[in-house]
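Peer 1: Provide a 3D model corresponding to the input given below.
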Amino acid sequence: MDATTSVHPAPGDGDSTPTGSIAALRRLTPYLRPVRGRLIGSGAAVLGSMVCGLMIPLVIQRVLDGPVATRDTGPLPWLLLAVAVLGTAEALLFYLRRRLVARASTRVEAELRADLYHHLQRLPISFHDRWQSGQLLSRAVSDLSTIRQFIAFAGIFLVVNSITLVLGLLVLFWLSPMLGLITLVFAAPLVMISSRYESGYQVLARRSQDQVGDLTTTVEESVLGIRVLKAFGRGPQLTARFLKQANDLRNTELAKYRLQAKLWAAILLLPELGIAAQLLFGTFQVVDGTMTVGTLVAGVTVASYLSWPTDSIGWLLAESNQAATASARYWEVRDARITVTDPESPRPLPVDGKGEVRFHDVRFRHSGSGREVLRGVDLTVRPGETVALVGPTGSGKTTLTALVPRLADVTGGKVTVDGMDVRDLRLADLRTVVAMAFEDPVLFSASVRENVALGSPGVTDEDVRVALRIAQAEDFVDRLPWGLDTRIGEEGLSLSGGQRQRLALARAVVGKPQVLVLDDPLSALDVHTEAEVEHALRSVLSGVTALVVAHRPSTVQLADRVALLDGGRITAVGTHSDLLATNPDYRDLLSTMDESADEESVA
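Peer 2: Now for the predicted structure:
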């Protein structure tokens, strides 16, 4: 809802061009610097192992052209020892490479994930309103896993295998220029084939990763909303939606595999044809006496050894493309602008503050639609006073309350607490003075104590109990199996609506805020539960400055004054009885509230 947030690519609409994705991959460089030594060491180790592997055919050449050809076995033990040493060194270097790269790649993944999570916490509410949770989850889990795999394997081997191919060709040219030329002629077309493959795979990789995000969203919504789906019998419809998304993902994956299959066919065929041509040419050379058997065997062995670096090109390019796309998706979120920030020169909170809240000609415009929701709101909430904010649906009540703790920032005018513009205060300081409870009492999979103390981590058990007592929640908490230590299930669904709402109120007051902002705390409660929470509210509102969004007459009657918001402006302010007697718009709105409350009571 923050009007100043810049518009970022929607999921699936990001830069999927190879150039853009590769640039996104390059932006990971700062995360790689701390582990650069390990990565270089890992690359050097694997290159060393490949060099050892390339040297073994040269030893084989010496065996065939020496002891075998001359029937002199004197040098044979030393040559066999050389093969054993080279083989052992190859294995040890591969082991060293794995040890070096594992810690480095997982460290980069952990830092990327921590930065992403921290960034998500600081982004404005408007960003989270636009993005599906499944898309964010897929970027934080599967995309970062893809990047880690690239750092640990594909990125290193793409470089090392390329160097190995060059070194292998040099060895072949040294053994026999013609053997090297044959290998080069059959390997060259792979460059063109791989380039064409890369551009097509890039598009499919991005599509697949976005579809994974959509599928994750559907699964998450199905699990969290299982009660609603069962109650309305919508399971089959959502299952059909899930199956369609899963089938779309399957088709995209099959398209990727078809593309890979074509490349693999070429990659496997061309080197094998090259080896056949080497054998044909080499056989005639051996028969003519212009090439030794050892040279031919060494040449074919080197060409065979180069099959893995050659064959892996397609797979490594695929992994590189997926990592590049994953990086682009990662930076789509990390580049989202944080608009609600601490001021450069924050002002301290007034020592003698009493909690007066004032809206001065407040305006707010949504960045996406450009629609101005608030058009000059002027309202003062005096210290210790409770003001109920009422108005028709869509009048901007929730938006107005979000401006006090700076969940969003005004686009015109200002909001002050004790005469200080909230934008001049550190967010942490402001949110110790201003607490908020939302229409939907969100609880977390943690203990009662942790849920109540969420916004005030330094509070004691006694502070938690005082807050529970104020919110009329202490009795039912004591009846839970382990009291304050009882773990609440996901979203608190193991508790009743009234219990969840009272815990949310306890969480709002545990830090002893001067200002309390409540967004429709009695919404969606039955009559009995409403009475419980209303009783708790009377206790909670005592002695604090409170701005309460009200959708029920019972909530309005808790307030000292009522402010009517309509058309983006405050059109009337007064006591409930005064407005009821003098303002026809308020009477009409209240009658609508009564009808809604009656319908909910009957339901």
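Peer 1: switch to C-alpha atoms for all contacts and neighbour counts from now on
Peer 2: Will do.
Peer 1: if you count neighbours, what's buried in stretch 193-205?
Peer 2: The neighbour-count check on stretch 193-205 (16 or more other Cα atoms under 10 Å) flags 194, 197-198, 201-205 as buried.
Peer 1: for stretch 20-30, same thing?
Peer 2: 20-22, 24-25.
Peer 1: cool, and stretch 529-546?
Peer 2: For stretch 529-546, by 16+ other Cα under 10 Å, it's 529-530, 532-534, 536-537, 540-541, 544-546.
Peer 1: now, the buried residues of stretch 20-30 that are in helices?
Peer 2: Mapping those onto helices (DSSP state H) picks out 20-22, 24-25.
Peer 1: okay, the residues you listed in a markdown table with distance to Leu317 next?
Peer 2: Putting those into a markdown table (distance: Cα to Cα, whole Å) gives the following:
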| residue | distance to Leu317 |
| --- | --- |
| Gly20 | 16 |
| Ser21 | 13 |
| Ile22 | 12 |
| Ala24 | 16 |
| Leu25 | 13 |
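Peer 1: nearest to Val286 among the residues you listed?
Peer 2: Ile22 (48.1 Å; Cα to Cα).
Peer 1: once you drop chain neighbours, what's closest to the closest one?
Peer 2: Ala324 (5.4 Å; Cα to Cα, 6 or more residues apart in numbering).
Peer 1: any idea how many residues pack against the one you found?
Peer 2: 30 (other Cα atoms under 10 Å).
Peer 1: measure it to Gly314 for me?
Peer 2: Distance of Ala324 to Gly314, computed by Cα to Cα, to the nearest Å: 15 Å.
Peer 1: what's the answer for Asp210, then?
Peer 2: 23 Å.
Peer 1: quick one, which of the two is more surrounded?
Peer 2: Neighbour count, other Cα under 10 Å: between Asp210 and Gly314, Gly314 has more, with 25 against 22.
Peer 1: how about the helix or strand hosting the more buried one: buried residues?
Peer 2: Per DSSP states H and E, Gly314 falls inside helix 307-334. Within helix 307-334, the residues that count as buried by 16+ other Cα under 10 Å are 307, 309-314, 316-334.
Peer 1: what helices or strands is that helix leaning on?
Peer 2: Using 3 or more Cα pairs under 8 Å, 6 or more residues apart in numbering; DSSP states H and E, the elements in contact with helix 307-334 are helix 18-26, helix 76-122, helix 144-149, helix 155-175, helix 177-224, helix 235-288.
Peer 1: point out the most buried one among those helices.
Peer 2: Across those, averaging neighbours per residue (mean count of other Cα atoms under 10 Å) puts helix 144-149 on top, at a mean of 22.
Peer 1: what's the offset of it from the middle of its chain?
Peer 2: Centroid separation for helix 144-149 versus its chain: 13 Å, with Cα atoms, centre = their mean, to the nearest Å.
Peer 1: I'd like the structure of this one too, to check against the first:
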Amino acid sequence: MDTDPPHPPPAERGRLSALLRLRPYARPYRGWLVLTVASAMLASLAQLAVPLIIQRVVDGPLADGDRAGLIPYVGLALVFGVAEAALFFVRRWAMNHSSLRLERDLRDALYQRLQRLPVSFHDRWSSGQLLSRATSDMSTIRRFVGFGGVFLLVNLVTCAVVLALLLLTYWPLGLAVLLTTVPLTVVGLRWEKRYNAESRLVQDEQGELATDVEESVQGIRVVKSLGRSGLVFDRYDRKAVRLRSLQLQKVRTLALLWCVFEFHPQVTRALILVGGSLAVGTGALTVGGLVGFVALFTVLLWPILSIGFLLAQAQEAASACDRIGELLDAPLTVADRPGLEPADVGSPARLRFEDVGFTYPGADRPVLDGVDLDLAPGETVALVGATGSGKTTLTALVGRLYDVTAGRVTVDGVDVRDLPLAQLRSVVAVAFEDATLFSMSVRENLTLGRPDAGDDDVDEALRVAQAEFVHDLPWGLATRIGEQGLSLSGGQRQRLALARAVLGRPSVLVLDDPLSALDVHTESLVEAALRSVLAGTTALVVAHRPSTVLLADRVALLQEGRITAVGTHSELLAEVPAYRDLLAQDSELSGAFS
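Peer 2: From the prediction side, this is the model:
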């Protein structure tokens, strides 16, 4: 089903307030930005010297027939031309130095923010929306900082200076030119708001399209196996057509702006020629003055014509700042409290859930309600329950992927919210059912949580997870396994994820059904090796297979968000009908435990 972008375009938000978000990131490069603006300003002003020189030449040497008198003016024009070229070089050098570094800093800040934002945030946002903000929106801001913003300021100042010179040259004609800018300004401001809203819609739709492309590429095997390439393409095409429609509307608005800004100077130039000729005829203006006036207005043409384009670029940059600001302003609901210091945590550690409750944002009812569970140091507890009972949610609370909404989770008596996240996630290791691997080498994937691990530690983790197959890969541990590890089978990916979790011998080990993709033979080998690991750590294991349950010292039954029974497997099988019923739903379990 097609969905709208998560946030509608805030058309009522001011462009200036959006662009002011850039101030903290621009501050370190303030000197370079000042140099960029100053060099662009001086280069623009250098252009104004040529019309003034032309006026002097026409009324002086040309009128008097003094050819020798032309030489100083030609030399002066050459000096200003060389100065303009040099200033152009300085502007480009300073512009690239400042805008590219600012883009880098802003992108770093955004990426760091995405890493710090809680899982609940990423649950709500599509990856395509995040990707478009981190790429295309960043480029839009860089172009505005390096070019659009500079020339918007420079051209406005140039317009003011030229208009002042026009008034000084012949004030009636200069005043007429000034009055013609009033309707131009009114039209520009009116269409500017419309263009802002349309730009935001285009940027959001690009994010939706990027999401579709990413999902179809990652799920290409599923799409092909189900023969649904046509359906996926139709879904993509609908969004592509909508994006094209939005872009065409944006182009039409921009074309109207350009039409107005192109038409205005032509009418004004005609007015200058008619009015100037009459003034020359009456002697109120010299021929040189008219030529200089026209030349000055010609210099004014580019600033006038560029206003529409630069205002459009400013609107796009403002929309980009708003879109990026939505991420930078998103609350860090899972974060370290100020002044938090590391606490002493034993290995293995005691893990306790004390009256824990949890409700997903926007949900009507809690997923967990009043959960109490105590895991002694070195104990392994298997967590069993029907699908949707809250098992995965409960395991996510240990490492603070989510924060409890009631009660607390403690490690060695310390609330996990009172432990720095860096420490908590070094003493708590998690292996998820869906094994996620990254586009890096096998060794880098294994040591992601413990970069200082030695070869012996890595080999031991591979042995425990029965993942020695990596040595048969083309370059062994140095083999790059590809995006999402799709070059490996599901069981291989799961074994590598398990090896990554046990590598650091954590104080608390959380395993969310980590053996679901393994065949029976490999599973028995992994379980045999896991026993030695579980003996030295406190482990909470989500179990669906009988053999996994038998790894545990005790079993906890989770029903509708509550722990309803805790005991050994034999005790629960004999005393808890709900536990027997749950096992009886799987013929394999029933046969194994009868």
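Peer 1: tm score of chain vs chain?
Peer 2: Taking TM-score structural alignment, normalised by the length of structure 2 as the basis, the two superposed chains have a TM-score of 0.95; 588 aligned residues with a Cα RMSD of 1.8 Å.
Peer 1: still on that earlier bit, and of the helices and strands packed on helix 307-334 of structure 1, who's closest to Val459 of structure 1?
Peer 2: Taking these one by one with Cα to Cα, helix 76-122 is closest: 22.3 Å.
Peer 1: and the closest one, how far from structure 2 on average?
Peer 2: Once the two models are superposed, helix 76-122 of structure 1 sits on average 0.9 Å from its counterpart in structure 2 (mean Cα distance after the TM-score superposition for structure 1).
Peer 1: in structure 2, what range does that helix match?
Peer 2: Residues 70-116 of structure 2 are matched to helix 76-122 of structure 1 when aligned by TM-score structural alignment.
Peer 1: any idea how far that stretch is from the chain center?
Peer 2: Relative to its chain's centre, stretch 70-116 of structure 2 lies at 27 Å (Cα atoms, centre = their mean).
Peer 1: first-to-last residue distance for stretch 435-452 of structure 1?
Peer 2: 12 Å.
Peer 1: list the residues that contact Pro75 of structure 1.
Peer 2: By Cα atoms under 8 Å, 6 or more residues apart in numbering, the contact list for Pro75 of structure 1 reads Pro67.
Peer 1: ok so, going back, switch the helices and strands packed on helix 307-334 of structure 1 over to JSON lines; also include distance to Pro405 of structure 1.
Peer 2: Below are these laid out as JSON lines (distance: least, Cα to Cα, whole Å):
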{"stretch": "helix 18-26", "distance to Pro405 of structure 1": "35"}
{"stretch": "helix 76-122", "distance to Pro405 of structure 1": "14"}
{"stretch": "helix 144-149", "distance to Pro405 of structure 1": "33"}
{"stretch": "helix 155-175", "distance to Pro405 of structure 1": "45"}
{"stretch": "helix 177-224", "distance to Pro405 of structure 1": "28"}
{"stretch": "helix 235-288", "distance to Pro405 of structure 1": "37"}
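Peer 1: of these, which is nearest Val509 of structure 1?
Peer 2: In terms of Cα to Cα, the element of these nearest to Val509 of structure 1 is helix 76-122, at 22.3 Å.
Peer 1: quick one, that closest one and helix 307-334 angle?
Peer 2: Angle, helix 76-122 of structure 1 to helix 307-334, by axes from the mean of the first three to the mean of the last three Cα atoms, to 10 degrees: 10 degrees.
Peer 1: give the other helices and strands that helix 76-122 of structure 1 contacts.
Peer 2: Short answer (3+ Cα pairs under 8 Å, 6+ apart): helix 76-122 of structure 1 packs on helix 29-32, helix 36-63, helix 144-149, helix 307-334.
Peer 1: what angle sits between that helix and helix 155-175?
Peer 2: Helix 76-122 of structure 1 and helix 155-175 are oriented at 150 degrees to each other (the same axes, to 10 degrees).
Peer 1: would you tell me what the next helix or strand after helix 76-122 of structure 1 is?
Peer 2: helix 125-130.
Peer 1: for Val362 of structure 1, give its distance to Leu279 of structure 1.
Peer 2: Counting by Cα to Cα, the gap from Val362 of structure 1 to Leu279 of structure 1 is 84 Å.
Peer 1: Val286 of structure 1 now?
Peer 2: Distance of Val286 of structure 1 to Leu279 of structure 1, computed by Cα to Cα: 10 Å.
Peer 1: the helices in the stretch 351-500 of structure 1, which residues?
Peer 2: With DSSP state H, counting those that start in this stretch as the criterion, the stretch 351-500 of structure 1 has helices at 397-402, 427-433, 448-452, 461-470, 474-478, 497-509.
Peer 1: tell me how far the fifth one is from the chain's mean position?
Peer 2: The gap between the average C-alpha position of helix 474-478 of structure 1 and the chain average comes to 37 Å, counting by Cα atoms, centre = their mean.
Peer 1: mind listing what's buried along that helix?
Peer 2: By neighbour count on 16+ other Cα under 10 Å, the buried set for helix 474-478 of structure 1 is 474, 477.
Peer 1: quick one: contacts of that helix?
Peer 2: Against helix 474-478 of structure 1 from outside (Cα under 8 Å, 6+ apart): 448, 465, 468, 483-484, 499.
Peer 1: quick one on the thing from earlier: output the helices of the stretch 351-500 of structure 1 as JSON lines; include the columns distance to Ala266 of structure 1.
Peer 2: Formatted as JSON lines, the helices of the stretch 351-500 of structure 1 follow (distance: least, Cα to Cα, whole Å):
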{"stretch": "helix 397-402", "distance to Ala266 of structure 1": "60"}
{"stretch": "helix 427-433", "distance to Ala266 of structure 1": "59"}
{"stretch": "helix 448-452", "distance to Ala266 of structure 1": "59"}
{"stretch": "helix 461-470", "distance to Ala266 of structure 1": "68"}
{"stretch": "helix 474-478", "distance to Ala266 of structure 1": "68"}
{"stretch": "helix 497-509", "distance to Ala266 of structure 1": "62"}
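Peer 1: nearest to Ala110 of structure 1, of those?
Peer 2: So among those, helix 448-452 is nearest, using Cα to Cα, at 25.1 Å.
Peer 1: tell me who's in contact with the most centrally placed residue in structure 1.
Peer 2: Closest to where the C-alpha atoms of structure 1 average out (Cα atoms, centre = their mean) is Ala140, at 3.3 Å. Residues in contact with Ala140 of structure 1 (Cα under 8 Å, 6+ apart) are 113, 116-117, 330.
Peer 1: pick the one among those closest to Arg507 of structure 1.
Peer 2: Nearest to Arg507 of structure 1 among the contacts of Ala140 of structure 1, counting by Cα to Cα, is Tyr117 at 23.2 Å.
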